[in-house]
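> Show me the folded form of this:
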Amino acid sequence: MMRGPLRCILPMLVAFALAACSALPYQGSGFRAGHVQVRKGETLYSIAWRYDLDYHQLARWNGLTPPYTLTPGQWIRMNPPGPGQTPTRMADHRPSRPVAPTATAGVARPYHASPPPQARPLDRSPGSDNGSTARVQWVWPTRGRLLQPYSKTDQGVEIAGKLGQPVVAAASGQVVYSGNGLPSYGNLVIIKHNGRYLSAYGHNQKLLVREGDVVKRGQTIALMGESGTGVTRPMLFFEIRVDGDPVNPIPYLPARAN
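Sure, this is the predicted structure:
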């Protein structure tokens, strides 16, 4: 049984620990508490990708408008402003006051432990766009055997191939990230196809496009490699996200013989 003095001190210790977690580094998929600092080479899209967020939400929370320009050293809010707070762009320094911690501050939550808020139900059928943009037409991003099927844990598929073989854009769009700032993905390309759809291509040997490039469906954007954490053979990691949420890409892709 907890004795009197300890019973009084313990709540204070818990409160102190939560306050100390108000500006924590990345701790895993779905981390939401506090702020993160923009590193060199990062974009709004890559940060949203890292934390399993919709870039639209992240932009709103931080008062950002297109083209969502960020600068190294800038702090980004990773959760919605509190009641009565107005989303504003943060200064390029650490927040001077601790952010009110959430119930899960400092805890690395599994993906979708708490679904992100949505203003209305969304049609998640392949190629659907709720009438907001043109229908997306997809092709396979490379040739090869499917190594790893989709799961909520892996959030994408792995396709085996040969070192240096072409990786193509699965649909037309604009490159919003091209770099290696997310170590687990290695050399990564992220393409924005419209206001709802993004696709990602990881573990590449060489990237052939830059941020801002407009690419066509089937255009070569990278060469297959084995970059990234724990990768031991040439492969492509391919992922599609709809409104920030990973989806099984297979139903979106055309049937193929292999």
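> only C-alpha atoms for contact and neighbour calcs from this point on.
OK.
> Helix, strand, or coil at Y68?
What DSSP: H, G, I helix; E, B strand; the rest coil gives for Y68 is coil.
> Was I right to think it contacts A59?
Yes - the criterion here is Cα atoms under 8 Å, and Y68 meets it with A59 at 7.2 Å.
> From S151, how far off is N204?
Distance, N204 to S151, by Cα to Cα, to the nearest Å: 21 Å.
> Among these two, which residue is more densely surrounded?
N204 (29 against 12; other Cα atoms under 10 Å).
> In contact with the more buried one, which residues?
N204 is in contact with G186, N187, L188, A222, L223, M224, G225, E226, S227, M235, L236, counting by Cα atoms under 8 Å, 6 or more residues apart in numbering.
> for the residues you listed, which one is nearest D52?
L188 (15.7 Å; Cα to Cα).
> So that closest one belongs to a helix, correct?
No - using three-state DSSP, the assignment for L188 is strand, not a helix.
> hmm, back to that, okay, and the common contacts of Y68 and A59?
Contacts common to Y68 and A59, judged by Cα under 8 Å, 6+ apart, are L44.
> The two - which one has more neighbours?
A59 (22 against 14).
> for this structure, what spans make up the helices?
4-20, 44-50, 55-61 (DSSP state H).
> Now the ones you listed in CSV, please, with extra columns for distance to D245.
Output for the helices of the chain, formatted as CSV (distance: least, Cα to Cα, whole Å):
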stretch, distance to D245
helix 4-20, 28
helix 44-50, 9
helix 55-61, 11
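> want to put them side by side, so please do this one too:
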Amino acid sequence: MKGAYGWCVLFCCLLLTACSGRKAPAPVAELYQGKTFRDVQKSSYNSQIYTVEKGDTLFSISWKSGQDYRDIARFNNIRPPYNIFPGQRLTLKKQSRSIIKKSNNGTGLSSKSKSNQVVDPPKKQAYGESNATVKKEVITSSSSEFPNKITAWLWPTKNTVSRGFSNTEHGNKGLDFNGTLGSPILATAAGKVVYTGDALRGYGKLVIVKHSDSFLSAYAHNDSILVKEQQWVRAGQKIATMGKSGSDTVKLHFEVRYKGQSVDPLRYLPKR
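Next comes the predicted model:
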């Protein structure tokens, strides 16, 4: 008995040591809603229909799928404050009426028993605008205005890269740039601003620009944001200033996403 007790104590000590051993902050990919990059890779964000899981929000789904949250709301007849539920089936891409009816049945719910499990609670200014303004834009938003091809990519800042892209599970899903407070941040390509705000944990003040039906770019940890949602911007336009929101140092975290998946921005940016 004493031997078994000793082994039990040793096991508990080792477990506590392992849990306390990680001192570095968690990477951005696993900060939001407790999901890791591997969880995201396994999810069906690239399909036309997505089943809502516990911890999802309409914005997190739009970010991972590479879609504008207004479009997803419009496709599924979701109104502010954008409540969604576990088990709800959402149309992520525009489909024919027959497919939408078959997948959503007019409600977007898979069963009545889950209708009271809200996972996307209202958050004041979570999307950077009032509900009244967003409600109007949900009706008028359209993805048909985007070009099929991006003609030019520009660097989002003149500063040098301090941390590169990594496709490993806990790797950096973009490029990090060190800089000084207030340094200009530029749109990497022409497009429409689809999000401004700080609702995505780990990114601080964030700007997301949609360039085509496939490409998004994101600019995180800003000090000030100089553009508004639904505003069209040109390549090289100043859209924000560098800061340390959601970070302990002044920097820009820059991401490019293709069909919802993180890709190395150096594949598209011109050589310096």
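> sorry, back to before: just the buried ones among the contacts of N204 of structure 1, please.
G186, N187, L188, A222, L223, M224, G225, E226, S227, M235, L236 (16 or more other Cα atoms under 10 Å).
> now the residues you listed in TSV, with distance to W138 of structure 1?
Shown next, in TSV, are the buried ones among the contacts of N204 of structure 1 (distance: Cα to Cα, whole Å):
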residue	distance to W138 of structure 1
G186	23
N187	22
L188	19
A222	17
L223	19
M224	19
G225	22
E226	24
S227	25
M235	20
L236	16
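> Just the closest of these to A19 of structure 1, please.
Distances from A19 of structure 1 to the buried ones among the contacts of N204 of structure 1, taken by Cα to Cα, are shortest for G186, at 33.8 Å.
> so what corresponds to that closest one in structure 2?
Under the alignment (TM-score structural alignment), G186 of structure 1 maps onto G204 of structure 2.
> Now that match. Nearest residue, chain neighbours left out?
G246 (3.9 Å; Cα to Cα, 6 or more residues apart in numbering).
> Let me see the contact set for the one you found.
R201, G202, Y203, G204, K205, H221.
> Now the two most distant members of these.
Top of the distance list for these (Cα to Cα): R201 and H221, 10.8 Å.
> More neighbours: those two, which one.
Neighbours were counted for R201 of structure 2 and for H221 using other Cα under 10 Å; H221 has more, 27 against 16.
> Quick one: map that one onto structure 1.
For H221 of structure 2, the residue aligned by TM-score structural alignment is H203.
> Next: A29 of structure 2.
Structural alignment (TM-score structural alignment) places A29 of structure 2 against a gap in structure 1.
> Quick check: A29 of structure 2 is in a helix.
Yes - with three-state DSSP as the criterion, A29 of structure 2 is located in a helix.
> Verify the stated contact: it with R38.
No - shown here, A29 of structure 2 and R38 do not form a contact pair, counting by Cα under 8 Å, at 9.3 Å.
> Between the two, which has more neighbouring residues?
A29 (22 against 13).
> ok, that one - contacts?
Contacts of A29 of structure 2 (Cα under 8 Å, 6+ apart): K35, T36, F37, H170, K173.
> hmm, 7 Å instead?
T36, F37 (Cα atoms under 7 Å, 6 or more residues apart in numbering).
> What of A18 of structure 2?
Taking Cα under 7 Å, 6+ apart, one finds nothing in contact with A18 of structure 2.
> in which helix or strand would I find it?
A18 of structure 2 belongs to helix 2-20 when assigned by DSSP states H and E.
> those strands in the stretch 101-250 of structure 2, which residues are they?
Taking DSSP state E, counting those that start in this stretch as the test, the strands found in the stretch 101-250 of structure 2 are 161-163, 175-178, 184-186, 191-197, 205-210, 215-225, 232-233, 238-242.
> which of the ones you listed sits most buried?
With neighbours defined as mean count of other Cα atoms under 10 Å, these peak in mean count at strand 205-210, which reaches a mean of 26.
> which residues are in contact with that one?
191-198, 216-222, 245.
> Indicate which one of the helices of structure 1 is closest to T142 of structure 1.
Here helix 44-50 is closest among these (Cα to Cα), at 21.8 Å.
> Show me what the closest one is packed up against.
If you count contacts as 3 or more Cα pairs under 7 Å, 6 or more residues apart in numbering; DSSP states H and E, helix 44-50 of structure 1 packs onto helix 55-61, strand 173-179.
> These: which one's closest to P72 of structure 1?
strand 173-179 (15.2 Å).
> if I look at the residue nearest the centre of structure 2, how far off is Q237 of structure 2?
Nearest residue to the geometric centre of structure 2 (Cα atoms, centre = their mean): W63, 3.4 Å. In this structure, W63 of structure 2 and Q237 of structure 2 are 22 Å apart, going by Cα to Cα.
> Quick one: residues contacting the residue nearest to the centre of structure 2.
G260.
> how about a cut-off of 10 Å?
By Cα atoms under 10 Å, 6 or more residues apart in numbering, W63 of structure 2 lies in contact with Y45, T57, Y69, Y195, L200, I208, L216, A218, R257, K259, G260, Q261.
> export these to JSON lines and tack on distance to Y5 of structure 2?
Shown next, in JSON lines, are the contacts of W63 of structure 2 (distance: Cα to Cα, whole Å):
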{"residue": "Y45", "distance to Y5 of structure 2": "48"}
{"residue": "T57", "distance to Y5 of structure 2": "46"}
{"residue": "Y69", "distance to Y5 of structure 2": "55"}
{"residue": "Y195", "distance to Y5 of structure 2": "56"}
{"residue": "L200", "distance to Y5 of structure 2": "46"}
{"residue": "I208", "distance to Y5 of structure 2": "55"}
{"residue": "L216", "distance to Y5 of structure 2": "56"}
{"residue": "A218", "distance to Y5 of structure 2": "53"}
{"residue": "R257", "distance to Y5 of structure 2": "52"}
{"residue": "K259", "distance to Y5 of structure 2": "54"}
{"residue": "G260", "distance to Y5 of structure 2": "50"}
{"residue": "Q261", "distance to Y5 of structure 2": "49"}
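> from memory R201 of structure 2 sits against T57, does it?
No - using Cα atoms under 10 Å, R201 of structure 2 is not in contact with T57; the gap is 11.8 Å.
> Pull up the overlap in contacts between those two.
By Cα under 10 Å, 6+ apart, the residues touching both R201 of structure 2 and T57 are Q33.
> now the aligned partner of D176 of structure 2 in structure 1: how far from S199 of structure 1?
Counting by TM-score structural alignment, D176 of structure 2 lines up with E158 in structure 1. Distance of E158 of structure 1 to S199 of structure 1, given as Cα to Cα: 14 Å.
> Find residues that contact each of those two.
Contacts common to E158 of structure 1 and S199, judged by Cα under 10 Å, 6+ apart, are F238, E239.
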